[in-house]
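Asks: following is a predicted model, sequence given first.
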Amino acid sequence: MAASDDAEQQLAAFLAKYSPEIAEQGRAAVDRLAVRLPWADRLVYDNYNALAVGFGPGERPSDAIFSIALFPKWVTLFFLKGAALPDPDGLLEGKGSTVRSIRLIDGAPDLERPDVQAMIDLALASEGQPADPVRKGRLVIKSISAKQRPRKPA
């Protein structure tokens, strides 16, 4: 079995901890962003609070541009350097010094909204050319927390 097959199986097991609705929304969002960013490595963190899949030009977490995070009741698209992006329409949520987000109410279809696509384009443009456009990104399991909050709502 190839390493990528093993990582796909692990990701499927992480997703299975969620309700079917959240798992489906999360998987669809990750898949949709992977199609949009075929050069990006997908970095998986099964953390204490959430399952997060980062997207960036390599395996260094600091180089990631986006992440999709699954929580028990929703899925969120994070712009990991979103605080530096212009947002005249107030699409991005958050007040931290670096990260901004968009809660994906409708899952992956929200990623296709023109305003969300424009923000993704803006984030990519702000990175310059983040990766070799012909490079095929990899799925990498970066960490699995031994202790985790419940993945399904109480």
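Replies: Perfect, thanks for sending it. Fair warning: this is a prediction, and the values are worked out from it, not measured in the lab. Numbers count the residues shown, from 1 in each chain.

Asks: CA only for contacts and neighbour counts going forward, please
Replies: Will do.

Asks: and the closest residue in space to residue 16 that isn't next to it in sequence, what does it touch?
Replies: Closest residue to residue 16 apart from its sequence neighbours, by C-alpha to C-alpha, 6 or more residues apart in numbering: residue 23 at 6.5 Å. Counting by C-alpha atoms under 8 Å, 6 or more residues apart in numbering, residue 23 makes contact with 15-17, 70.

Asks: helices of the chain, residue ranges please.
Replies: Along the chain, counting by DSSP state H, helices occupy 3-15, 20-36, 108-111, 114-126.

Asks: below is an additional structure, to be compared with the one above:
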Amino acid sequence: MTEQQQLDGFIDKFTPEVAAQARRALAMVKARLPGATVMVYDNYNALAIGFGATDKVGSIVCSIALYPRWVSLFLTHGPTLPDPAGLLEGDGETVRHIKLTGNRLDDPAIWVLLDAAASVALPIDPAGEERLIIKSISAKQRPRRP
């Protein structure tokens, strides 16, 4: 089984609505961050898919996390990003997130924030080849559907 087949299987555990929103978000982030290394963590609470310059957690620019009822976009350097639209949620010291509910992926302010996060992170070589790496799979997981 390939890494892409594994990732597809992880996503398929969620409701069709969450899976569709996640696949759309993944396609949009991949288009925005060509050449990124994609790291997959099938964790206890959520399926997290990070995008970075290398296979190290410290290089992650953003990640998409799937929960039973929604998908979120997490942005590294979130507290320092300009957010005039007030989209970022959370109070973490490093990361903030946006719940991708409804048509939120169509909001250009999200992509401005992603570009800002990418501009202060370790640079991703756009000419590089995308790599998909399954970093971890938790033996015990919360249900993926409500």
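Replies: That came through, no problem. The shown structure was predicted, so the numbers you read here are calculated from the model rather than taken from an experiment.

Asks: circling back: tell me the counterpart of the residue nearest to residue 16 of structure 1 in structure 2.
Replies: By TM-score structural alignment, residue 23 of structure 1 lines up with residue 19 in structure 2.

Asks: what about that match, distance to residue 12 of structure 2?
Replies: Applying C-alpha to C-alpha, to the nearest Å, the value for residue 19 of structure 2 to residue 12 of structure 2 is 6 Å.

Asks: cool, residue 60 of structure 2 as well?
Replies: Distance of residue 60 of structure 2 to residue 12 of structure 2, computed by C-alpha to C-alpha: 24 Å.

Asks: counterpart of residue 136 of structure 1 over in structure 2?
Replies: Aligned counterpart of residue 136 of structure 1 in structure 2: residue 129 (TM-score structural alignment).

Asks: mind listing what the residue lying closest to that match once chain neighbours are set aside touches?
Replies: Nearest non-adjacent residue to residue 129 of structure 2, counting by C-alpha to C-alpha, 6+ apart: residue 35, 5.0 Å away. Counting by C-alpha under 8 Å, 6+ apart, residue 35 of structure 2 touches 53, 124-131.

Asks: can you flag the buried ones in these?
Replies: Neighbour-count burial (16 or more other C-alpha atoms under 10 Å) applied to these gives 53, 124-125, 130.

Asks: could you dump those to JSON lines with distance to residue 6 of structure 2?
Replies: What follows is these, written out as JSON lines (distance: C-alpha to C-alpha, whole Å):
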{"residue": "53", "distance to residue 6 of structure 2": "22"}
{"residue": "124", "distance to residue 6 of structure 2": "24"}
{"residue": "125", "distance to residue 6 of structure 2": "25"}
{"residue": "130", "distance to residue 6 of structure 2": "16"}
